[in-house]
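Asker: need the 3D shape of this:
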Amino acid sequence: MTVPDSRLAAGDGRIHASAEIHPTAIVAAGATIGPDCRIGPFSQVGAAAVLEAGVSVGPHVVIEGHAHLGEGVQLSHGASIGLAPQDLKYKGEPTRTVIGARTMVREHATIHRGSVGGHGITTVGADCLIMVNAHVGHDCTLDHHVILANNVMLGGHVQIADTVFVGGGAALHQFVRIGRQSVIGGMSGVEADVIPFGAVLGNRARLTGLNLIGLKRRGFSRADIHQLRAVYRLLFRGAGVFQHRLAQAEAEYGAQPAVQEILAFIRGDSKRGLCRARRVAPLEEDDAEAQA
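Answerer: The predicted model follows:
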């Protein structure tokens, strides 16, 4: 995602004439409030904040630090944006929070700013939905169209690619990577990286297959899905050394872009290792194949 220039995040003290600010709200000198913004009762906006056009801030919201909210962002009652990271090494450095256009942050959700020990920035992409009581830790990177259901907990430095759904109450360990268009089952504890298009469940979470519903909704053909399932079974159900199976998957199926994406993800930089498949009975696997 494109991150706004850091100079903009300092704010230049402009409040557009069309902005609606409740009399009980506190907007610090230096904040930049764009056209058609609305700031609800008892909310607080810090001096270094930038709110682009059409941002809606509900009651009792707190926006602190160098926070940049894109056009049309909606913050519901009690949300907290840009507060200091929960990192004992943090000493008040001017790190940042960026939220992309049209993202919705629901009641009492929290998004902490970055840390010097990480990227120095926490980013949430466009068109995301952060549901009630979810927490996005410092230095996390969420791409576009990500959904975090109620009470999801992201440790610091988590990376989530486009169009990922994380079920309610799931907890993601710091530094975990979540591949594009994957799904995390509710109440799962995710300690390792999840491949693109994967589905995981459990405490501790294990791969249960592919996100078949998501693949169908996004226009993958039946042939493409069957090919992805063949790659999945080769990599995570096959016998022998994993690196040999990885090479075989590339040789047999590497021409398909989605397969290329999975292989590149597996070979990418990881601090947590790869989430592996749980054992399934043959009948269960056959049923899943039929549903594809």
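
Asker: for the rest of this, base every contact and every neighbour count on C-alpha atoms.
Answerer: OK.

Asker: pretty sure residue 225 contacts residue 215?
Answerer: Yes - with contact defined as C-alpha atoms under 8 Å, residue 225 reaches residue 215; the gap is 7.3 Å.

Asker: any shared contact partners between these two?
Answerer: By C-alpha atoms under 8 Å, 6 or more residues apart in numbering, residue 225 and residue 215 have no common neighbours.

Asker: burial measure for residue 152, as a count.
Answerer: For residue 152, the count of nearby residues is 25 (other C-alpha atoms under 10 Å).

Asker: cool, and the one 4 residues further on?
Answerer: Residue 156: 25 surrounding residues under other C-alpha under 10 Å.

Asker: surely it is in contact with residue 137?
Answerer: Yes - Residue 156 is within contact range of residue 137, at 4.6 Å (criterion: C-alpha under 8 Å).

Asker: next, residue 288: secondary structure please.
Answerer: helix (DSSP: H, G, I helix; E, B strand; the rest coil).

Asker: please generate a structure for the following sequence too, so the two can be compared:
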Amino acid sequence: MVNRIHPTAVIGEGVELGEDNVIGPFTVIVGPARIGDGNWIGPHVTIGTPGEDRGREHPAAWESAPNGDPDHDGHGVVIGSRNRIREYVSVHQGTWRTTTIGDGGYFLRGSHIAHDCLVEDAVTVASNVITGGHCHIWAGANLGMGAILHQRVVIGPGAMVGMSSAVRKEVGAFTIAVGNPARVTGVNTVGLSRRGLDEATIEALGPWLKGKAGLPEDGLADRLPGDLSTLVKAWDARPRD
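Answerer: Next up is the predicted model:
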């Protein structure tokens, strides 16, 4: 299906669009950028402008084509498919890696994804959430209204961050973090139950989720439903500082 692009939107050189995207009034997308299929991108969205780094170039990429030099143009933005990106959202291009957004995310009004961030599939980023550069938000995470992420913060899969929380360190998989500074207050049992886990399984995973023990050695991780098994094992195997 064809893309529906409002005539007031600005699509710069070096922007690759898939199919069936909706792009609203006064939105600006500059290259290098690659956007998948079926995204709803609302009014006044800005994608691909330079990362907020005093030492970097700030080219007017909406006027001229990128020259292919990452030191001049940045490392760009890649956005997957079926995302809903509401009005006044901003996504900055990378400085040393591509700023990346996966599939099926919901980015509410006025949220910001900073340079070099990796945002995986099916995340929810509520209104006025601000991420610092280089953050990694794993699949299925939910960031509440007005939450702030310090640079290089990692949010685990299925984690929930409460509204107006200030996150300065890693939030573990399927945990809940609230406050300033944000502290983990429990396990996201609602999120786990929605993924098909019963109370006994959630209890068995509890020590691992709280960082007090490794994964159960009875092969529980292999028996988890859907993509949950893959997420749990990937989180368990991630590199630690």
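
Asker: superposed, what's their TM-score?
Answerer: In this superposition the chains share a TM-score of 0.85, using TM-score structural alignment, normalised by the length of the second structure; 218 aligned residues with a C-alpha RMSD of 1.9 Å.

Asker: what's the distance between the nearest residue to residue 211 of the second structure once chain neighbours are set aside and residue 228 of the second structure?
Answerer: Nearest non-adjacent residue to residue 211 of the second structure, counting by C-alpha to C-alpha, 6 or more residues apart in numbering: residue 172, 7.9 Å away. Using C-alpha to C-alpha, to the nearest Å, residue 172 of the second structure is found at 15 Å from residue 228 of the second structure.

Asker: so the two - more neighbours on which side?
Answerer: Counted by other C-alpha under 10 Å, residue 172 of the second structure and residue 228 do not tie: residue 172 has more neighbours, with 22 against 19.

Asker: quick revisit: from residue 57 of the first structure, how far off is the residue mapped onto the residue nearest to residue 211 of the second structure from the first structure?
Answerer: Superposed on the first structure with TM-score structural alignment, residue 172 of the second structure falls opposite residue 195. Taking C-alpha to C-alpha as the criterion, residue 195 of the first structure is separated from residue 57 of the first structure by 35 Å.

Asker: now swap in residue 289 of the first structure and tell me
Answerer: 46 Å.

Asker: which strand or helix spans the residue opposite residue 90 of the first structure in the second structure once aligned?
Answerer: In the second structure, residue 90 of the first structure lines up with residue 56, judged by TM-score structural alignment. Assessed by DSSP states H and E, residue 56 of the second structure sits outside every helix and strand.

Asker: tell me the contacts of residue 56 of the second structure?
Answerer: 50, 71-72.

Asker: could you flag which of these are buried?
Answerer: Applying 16 or more other C-alpha atoms under 10 Å to the contacts of residue 56 of the second structure, the neighbour count classes residue 50 as buried.

Asker: surely residue 109 of the second structure meets residue 126?
Answerer: Yes - between residue 109 of the second structure and residue 126 there is a contact under C-alpha under 8 Å: 7.3 Å.

Asker: re earlier: thought the residue nearest to residue 211 of the second structure was touching residue 153?
Answerer: No - using C-alpha under 8 Å, residue 172 of the second structure is not in contact with residue 153; the gap is 11.0 Å.

Asker: centre-most residue in the second structure?
Answerer: Geometric centre of the second structure, nearest residue: residue 119, 2.6 Å, by C-alpha atoms, centre = their mean.

Asker: aligned to that residue, what sits in the first structure?
Answerer: By TM-score structural alignment, residue 119 of the second structure lines up with residue 142.

Asker: tell me how far that match lies from residue 161 of the first structure.
Answerer: Using C-alpha to C-alpha, we find residue 142 of the first structure at a distance of 6 Å from residue 161 of the first structure.

Asker: am I right that residue 177 of the second structure is in a strand?
Answerer: Yes - if the criterion is three-state DSSP, then residue 177 of the second structure is within a strand.

Asker: count residues in the vicinity of it, would you?
Answerer: The number of residues near residue 177 of the second structure, taken as other C-alpha under 10 Å, comes to 27.

Asker: so who does the equivalent of residue 21 of the second structure over in the first structure touch?
Answerer: In the first structure, the residue matched to residue 21 of the second structure (TM-score structural alignment) is residue 55. Residue 55 of the first structure makes contact with 34, 36-38, 69-74 under the criterion C-alpha under 8 Å, 6+ apart.

Asker: ok, those vs residue 61 of the first structure, which is closest?
Answerer: Top of the list for closeness to residue 61 of the first structure, among the contacts of residue 55 of the first structure and by C-alpha to C-alpha, is residue 74 at 10.9 Å.

Asker: translate that closest one into the numbering of the second structure.
Answerer: In the second structure, residue 74 of the first structure lines up with residue 40, judged by TM-score structural alignment.

Asker: show me what residue 256 of the first structure aligns to in the second structure.
Answerer: That one, residue 256 of the first structure, aligns with residue 220 by TM-score structural alignment.

Asker: off-centre distance for the top helix by length along the second structure?
Answerer: Ranked by residue count and defined by DSSP state H, the top helix of the second structure is helix 199-209. Helix 199-209 of the second structure sits 26 Å away from the centroid of its parent chain (C-alpha atoms, centre = their mean, to the nearest Å).

Asker: average distance between it and the first structure?
Answerer: Its matched residues in the first structure lie on average 2.1 Å from helix 199-209 of the second structure after superposition (mean C-alpha distance after the TM-score superposition for the first structure).

Asker: hmm, who's touching that helix?
Answerer: Helix 199-209 of the second structure is contacted from outside by 172-175, 187, 189, 192-193, 213-216, using C-alpha under 8 Å, 6+ apart.

Asker: how about the helices of the second structure, start to end?
Answerer: For the second structure, the helices defined by DSSP H cover 70-73, 189-194, 199-209, 220-223, 228-236.

Asker: let me have those in CSV, adding distance to residue 166 of the second structure as columns.
Answerer: Below are these laid out as CSV (distance: least, C-alpha to C-alpha, whole Å):
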stretch, distance to residue 166 of the second structure
helix 70-73, 31
helix 189-194, 22
helix 199-209, 21
helix 220-223, 31
helix 228-236, 22
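
Asker: among these, which is nearest residue 180 of the second structure?
Answerer: helix 199-209 (21.5 Å).

Asker: pull out the buried positions in that closest one.
Answerer: Neighbour-count burial for helix 199-209 of the second structure flags 202, 205-206, 208-209 (criterion: 16+ other C-alpha under 10 Å).

Asker: and which of these is nearest to residue 9 of the second structure?
Answerer: residue 209 (44.4 Å).

Asker: distance of that closest one from residue 157 of the second structure?
Answerer: Per C-alpha to C-alpha, residue 209 of the second structure is found 11 Å from residue 157 of the second structure.
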